[in-house]
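Asker: Provide a 3D model corresponding to the input given below.
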Amino acid sequence: MTRGPRRGGLAGAWALTLAGLALLGCGSDPAPTPARAPGSSPATARATNVLMIAVDTLRADRVGALGYGRPTTPHIDELMSTSVLFEQAQSSSSWTLPAFASVFTGLTSSGHRCFEFRSSLAPSYETMAEVLSANGYRTGGVVSHVFLGARHGLAQGFEHYDEELVFVARESHQKISSPAVADKAIAWLTERANEPTQPFFLLAHFFDPHHKYQRHPGVSESFGTDTQRDLYDGEIAFTDQHVGRVLSALASLQLAEHTIVIFVSDHGEEFFEHGQRGHGKALFQETSRVALSIRAPGFEPRRVSPVVRSLDVAPTLYELLGLPGPSLPMQGASLVGLMRGAREQAPRGALLELRLKAGSAMDAFVQGRWKLIVDQSDAGLMHAGEPGLGERRTVEPRLHLYDLIADPDELTDVAARHPDIVQSLRSALDGAKQRGVAASRHFEHLAPLDLTHEELESLRQLGYTR
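Answerer: Next up is the predicted model:
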């Protein structure tokens, strides 16, 4: 599908003192780094391209470069060894649509309001592709999941948007798509190699680690095929091979030297660590922590340990390219300072929001070593004006606090021991949500998508709806 362009270390951060938390209780985020004037990028004089490789449902702790012991990601590991690797990156939610909407807009879910499966990003929002297109970039996307289909609004700004691999959700979850995604991405890169003076932005989205986990002869056997966890690892390894093909093509086409490569996953996957399987059901680390790295000309490889957010990607890219960004403010803040080795005065706070099902609501806030989860599932406390998400009730939400240093698996709730930290993080969480709601008022919002009976049944069988 072709669309015309449219313009519309962690230990140091975790050493946060209670006094510091109190100062941050208002929920302030780092101010976005002022954009450079065009042409002041640290890249060479030749136009700087952008390749974003996105892998769906990839847990951060299943990546070798992030500490996994099994050889699931050798090609991704190699990329990360030459990149700035963010060890503690948090998504904005635990399922695809809101997570990628945040990557593309630099806004939280409260800001872009893509809360549920019928949501669509309104045309009034300015996406990463739109900003780059307006600044002379050729923009292309190859996607492979229903929630990245054009009708959900994420195709905005892409001159070429290939959604041939997007199927009804149930079919999509049973397909093997990585070979075709790589083939299409390489073909588009090859075309761009003949236009060295015109920069490009390519999104290559890989879906295969998503359930239903398939067996891949010659790959899966190395990890086992008896358990869902083993099959999942095999899916990651299979996807990694095809990510490697795209990276090899970038190098062989002599484009790598002049290309920013962003690697990001949208969310992780649960395997009953907290009683459930899949994603979009809770906001624990197995689904909220994501893989994120950025390789940019002029930047040395390094590991960044403080908490960052996937919604920081867009403002980071604009600063790297010397572009002004969207006309309205983003909630994300540039990571360029951290990429240079600078230390931030205050730790970033990561807001996560989940409103996928009627009667279900959960928020989380990660800052330094602490993570607060606000579970409002029984309360049905939904965003005012969000269609189809249930009625308001007055049940008190449940608050859970986890120390991610002492308890990285989030098994021990210490909220009762640290009421002051709970109060401070709750204030920061509420402030971040309020800023998102305020940002959303600058934009129009669309009515929920009208899904067919087949689509609704497909989503129900996959656990997205009741």
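Asker: okay, CA-based contacts and neighbour counts for the rest of this
Answerer: Fine.
Asker: which parts of stretch 213-222 are buried?
Answerer: 213-215, 219-220 (16 or more other CA atoms under 10 Å).
Asker: can you check stretch 243-262 too?
Answerer: So, applying 16+ other CA under 10 Å, buried residues of stretch 243-262: 243-247, 249-250, 255-262.
Asker: And stretch 403-413, by the same measure?
Answerer: Buried residues in stretch 403-413, defined by neighbour count with 16+ other CA under 10 Å: 403-404, 410.
Asker: End to end on that stretch, go ahead and measure it.
Answerer: 8 Å (CA to CA, to the nearest Å).
Asker: so how far is that stretch off the chain centroid?
Answerer: In terms of CA atoms, centre = their mean, to the nearest Å, the centre of stretch 403-413 is set 23 Å apart from its chain centre.
Asker: How about residues contacting it?
Answerer: With CA atoms under 8 Å, 6 or more residues apart in numbering as the test, stretch 403-413 has contacts from 14, 284-285, 369-371, 400-402, 414.
Asker: So Ile53: helix, strand or coil?
Answerer: strand (DSSP: H, G, I helix; E, B strand; the rest coil).
Asker: From Ser252, how far off is it?
Answerer: Using CA to CA, Ile53 is found at 17 Å from Ser252.
Asker: what do you get for Glu269?
Answerer: On the measure of CA to CA, Glu269 and Ser252 end up 34 Å apart.
Asker: Quick check: buried residues in stretch 311-331?
Answerer: Buried residues in stretch 311-331 (16+ other CA under 10 Å): 311-326, 330-331.
Asker: how about the strands in this structure?
Answerer: Counting by DSSP state E, the chain has strands at residues 49-55, 84-90, 138-142, 160-162, 200-206, 259-265, 270-271, 277-278, 289-295, 302-309, 349-354, 362-367, 370-375, 398-403.
Asker: Turn these into a markdown table, including distance to Asp183.
Answerer: A markdown table is the format used below for these (distance: least, CA to CA, whole Å):
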| stretch | distance to Asp183 |
| --- | --- |
| strand 49-55 | 14 |
| strand 84-90 | 27 |
| strand 138-142 | 10 |
| strand 160-162 | 12 |
| strand 200-206 | 10 |
| strand 259-265 | 18 |
| strand 270-271 | 30 |
| strand 277-278 | 28 |
| strand 289-295 | 22 |
| strand 302-309 | 30 |
| strand 349-354 | 34 |
| strand 362-367 | 38 |
| strand 370-375 | 40 |
| strand 398-403 | 43 |
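Asker: To compare against the first, here's the next sequence to fold:
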Amino acid sequence: MRSPMRWIVPVAAAALGIACRGRDDLDGRRAPIPGLPAPPPEWRPPAGGAEVAWDWVANRAAIAGHLGGALVVDCGGPDVAKYIEAPRSSWHLGLRVDGVAAAAPDGLAGELQLPVDGDPGGVARSAGGGLRVWFYARSAVPDQLVSVFFNEHRLRDVALPRAEWAWYGVDVPPSAIVAGDNKLRFYFRAAADLAGVRTAAAFATIAVGAERPAAEGPAVAFRAGPVDRPAGRAPALSVTGPSRLSAWLRVPADAPRLVVAPAGDGAGVAVAVDGEVVWRGVAEPDWAERSVDLSRAAGALARIDLLADGPVAWGRPAVVRAPAAAPDAPDPPPRPDVIVVWTISSLRGDRVSDDATPTLARLAREGLYAPAFVAASSAPAPAHVALLTGRYPDGDRPAPGAPTLGARLAAAGYATALVSGNGFVHDEAGFARGFARYENPMRRRQAHGARALWHRAKRSLPSAAGRRAFVYVATVEPHLPYVPSDISIGAAWGERPTGAIEPARTAQVAEAIARGALRPTAGDREWLVALYDASVRDADAALAAAIEDLRELDLLSRTAIVVVGDHGEELFEDGRLGHGHSLSPVQLLSPLIVWYPARVAPRRIDEAVDAVDVYATVLDLAGVPLNPEAQGRSLLAASGGPAFARLPGWGRAVVAGGYAFVVPRAGPRALYDLRADPAATVALDAHPRVVRWLRGLLGLHAAYERAWRKARWGTPDALAPAFAADHGR
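Answerer: This next block holds a predicted model:
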């Protein structure tokens, strides 16, 4: 088995810990250089009052470019990342080989997922319905041989006789092509060290179409950068011939429009939505903004195409929406004297209700509530890594040097305590780093229920005015084994049935089911689910008791409470019980609640929420600036967006736009519509546009996961200008 995806990203070190001091291009533009002629004035269209939702120039890494009837993949920059399906294929990015920017598969094999459709301006077929795969590559060894596969159809073996850059082509028969993403796979005979990595070959360009790109060397479908016209200079996407630039995105729901100024020498231009042309025009010599109504796709996921039949500069293309009402400037918010992060292990996102969890339901109504919080992993340890360090986990321990919430808040004057009943969240693994106090009674075989943990945690609460405290309480119920109180069993089930599985044995039962050694009856399954639900009731009651203690101590009005599930729980949706064995949505989705009435107004976020955002939100509550190692953003000033999960050794998942896309290292991928099927019981069959969008988000994120900072780069579905500026493409 090959190692997990490896990435070489030149900007990684800077993004991880070195502040970009002295930079003048953080918005993607450069300041004038003394001594050089002043650039032309910047052209801007008349102010229309709209709000930019998706800037095409900033998001150019997400755009699929077609030129001359071929999909052209620029392997020398971030463009290729959206076609790499993590974790099934490993590539090294950001290489330079003989002065050529390139990407290289890790070892002997690499694959890409490339979209092919029959819509205008896309991949052109030959007269017989086939196409060709073209690649500009450089072998790592002489006398190389590569087998080329298309959707697992073996096309032929291609000889690369010399270790130098050259174009190669392979025919693809019509029978091998499908509508939507097509898997292109290379398998080489030999590998060697090239540009500091072990690989078989480096690729600068890969293209799919009837004709080879005209360039003798590396080819690109479009270029992004400033373009000068008589009216001034504007950022643009420029093409040199017949082309289609395609973007998969969620169209805003409120008065969406595409605004763009196509400039050229009379080339015909058009805009299409999901393959249907909705506007046609001509590229005039100077900038002239056009507005295209997108209401037909309002609130939906759509593919928007910019089409041209000749050279065009698409000036300032953007999807815009009606501006949101400007909020009143608030008074400086009070800083809470007490911050409590209360994690509930294995709490599913669909278990908050007035009946079963009245405390959680009340906090959700009164605070910020995200029912689609996505855990960073379905396993406890990596899930808590994201919560405590604000970084995507790369294993079961916090990364060396990554400040924990305890360290950051201790430096801000808070007395800090980590009290854990979770066997994975302990000091030897580094979770207690930076906390003044740490206890884990579970590892000492002492009482470690939520009430017992709170009894220990409240010793760190301030006893005098002017003192502050931060406590992180990692509770375990309703985690297996499900051992609820008799009162909660009665509420969830009624009288305990004769011969039922004993609560103390539920963990062993779950393991036996996973091994196939036990096939539970329908009654067994109902009883086990009832025990889980009863444990959820106990978790809610323990939280209620903690809140009552805060009230009696006269601290509640000065306390911010963050309640979050570390991950979800499977309850036989795929035939198993528990978590940590896959990335099924029910193992990832959990509620997040941020309650602090002095600052946080009631608000519900129905979009997915990323786990690394909890860290940034807690720091924001405390008035502590976000450290450069943190990868998330505060939810107090932002909404949700794509959320990513990883189970080391198993696979990856992304949740966005009401969908979940799960990609294991082996076995079938799965796409779920969480709006129609919240429990994710039925995988969807064919939704090529949804899959392409989610696969693109997952590929882009996985490629730059260790270096990603939302505060600088935005999110993969809405990139900030600094992302392109940092990658020089």
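Asker: how about stretch 417-427 of the first structure: buried residues?
Answerer: Under 16+ other CA under 10 Å, the buried positions of stretch 417-427 of the first structure are 421-427.
Asker: What lines up with His160 of the first structure in the second structure?
Answerer: When the second structure is aligned by TM-score structural alignment, His160 of the first structure is paired with Arg437.
Asker: contacting residues around that match?
Answerer: 416-418.
Asker: can we see that at 6 Å?
Answerer: Contact analysis of Arg437 of the second structure by CA atoms under 6 Å, 6 or more residues apart in numbering lists Ala417.
Asker: quick one on the thing from earlier: in the buried residues of stretch 213-222 of the first structure, find the pair that's most separated.
Answerer: Distance extremes for those: the farthest pair is Tyr213 and Val219 at 12.8 Å, using CA to CA.
Asker: Map Phe147 of the first structure across to the second structure for me.
Answerer: With TM-score structural alignment as the criterion, Phe147 of the first structure pairs with Phe424.
Asker: Which part of the first structure matches stretch 607-624 of the second structure?
Answerer: By TM-score structural alignment, stretch 607-624 of the second structure lines up with residues 306-323 in the first structure.
Asker: picking that back up, among the strands of the first structure, which is nearest Gly64 of the first structure?
Answerer: It's strand 289-295; of the strands of the first structure, that one is closest to Gly64 of the first structure (CA to CA) at 10.7 Å.
Asker: Name the residues that touch that closest one?
Answerer: 60, 83-86, 89-90, 260-265, 267.
Asker: mean per-residue distance, it to the second structure?
Answerer: On superposition with the second structure, the mean distance recorded for strand 289-295 of the first structure (mean CA distance after the TM-score superposition for the first structure) is 0.7 Å.
Asker: What separation do you get for the residue most central in space within the first structure and Pro306 of the first structure?
Answerer: Among the residues of the first structure, the one closest to the centroid is Asp266, at 3.6 Å (CA atoms, centre = their mean). Using CA to CA, one obtains 19 Å as the distance from Asp266 of the first structure to Pro306 of the first structure.
Asker: Also Phe104 of the first structure?
Answerer: 22 Å.
Asker: In contact with the counterpart of Val63 of the first structure in the second structure, which residues?
Answerer: When the second structure is aligned by TM-score structural alignment, Val63 of the first structure is paired with Val352. Listed by CA under 6 Å, 6+ apart, the contact set of Val352 of the second structure reads Ala361.
Asker: mind redoing it with 7 Å?
Answerer: By CA atoms under 7 Å, 6 or more residues apart in numbering, the contact set of Val352 of the second structure is 360-361.
Asker: repeat for Asp363 of the first structure
Answerer: Contacts of Asp363 of the first structure by CA under 7 Å, 6+ apart are 352-354, 373-375.
Asker: counterpart of it in the second structure?
Answerer: That one, Asp363 of the first structure, aligns with Arg652 by TM-score structural alignment.
Asker: Next: Ala187 of the first structure.
Answerer: So Ala187 of the first structure corresponds to Arg459, using TM-score structural alignment.
Asker: Check Gln376 of the first structure too.
Answerer: In the second structure, Gln376 of the first structure lands on Arg665 (TM-score structural alignment).
Asker: go on, Ser248 of the first structure?
Answerer: Matched by TM-score structural alignment, Ser248 of the first structure corresponds to Glu548 in the second structure.
Asker: Return the distance of that match relative to Asp193 of the second structure.
Answerer: 63 Å.
Asker: How about Ser353 of the second structure?
Answerer: Counting by CA to CA, the gap from Ser353 of the second structure to Asp193 of the second structure is 58 Å.
Asker: any idea what Ile76 of the first structure aligns with in the second structure?
Answerer: Ile76 of the first structure maps onto Leu360 of the second structure when the alignment is built from TM-score structural alignment.
Asker: Roughly how far does its match sit from Arg558 of the second structure?
Answerer: Taken as CA to CA, the span from Leu360 of the second structure to Arg558 of the second structure is 19 Å.
Asker: roughly how far is the longest helix seen in the first structure from the heart of the chain?
Answerer: Longest helix of the first structure, by residue count under DSSP state H: helix 228-252. In terms of CA atoms, centre = their mean, the centre of helix 228-252 of the first structure is set 18 Å apart from its chain centre.
Asker: Looks like Asp312 of the first structure contacts Gly332 (just checking).
Answerer: Yes. If you go by CA atoms under 7 Å, Asp312 of the first structure and Gly332 touch, sitting 4.3 Å apart.
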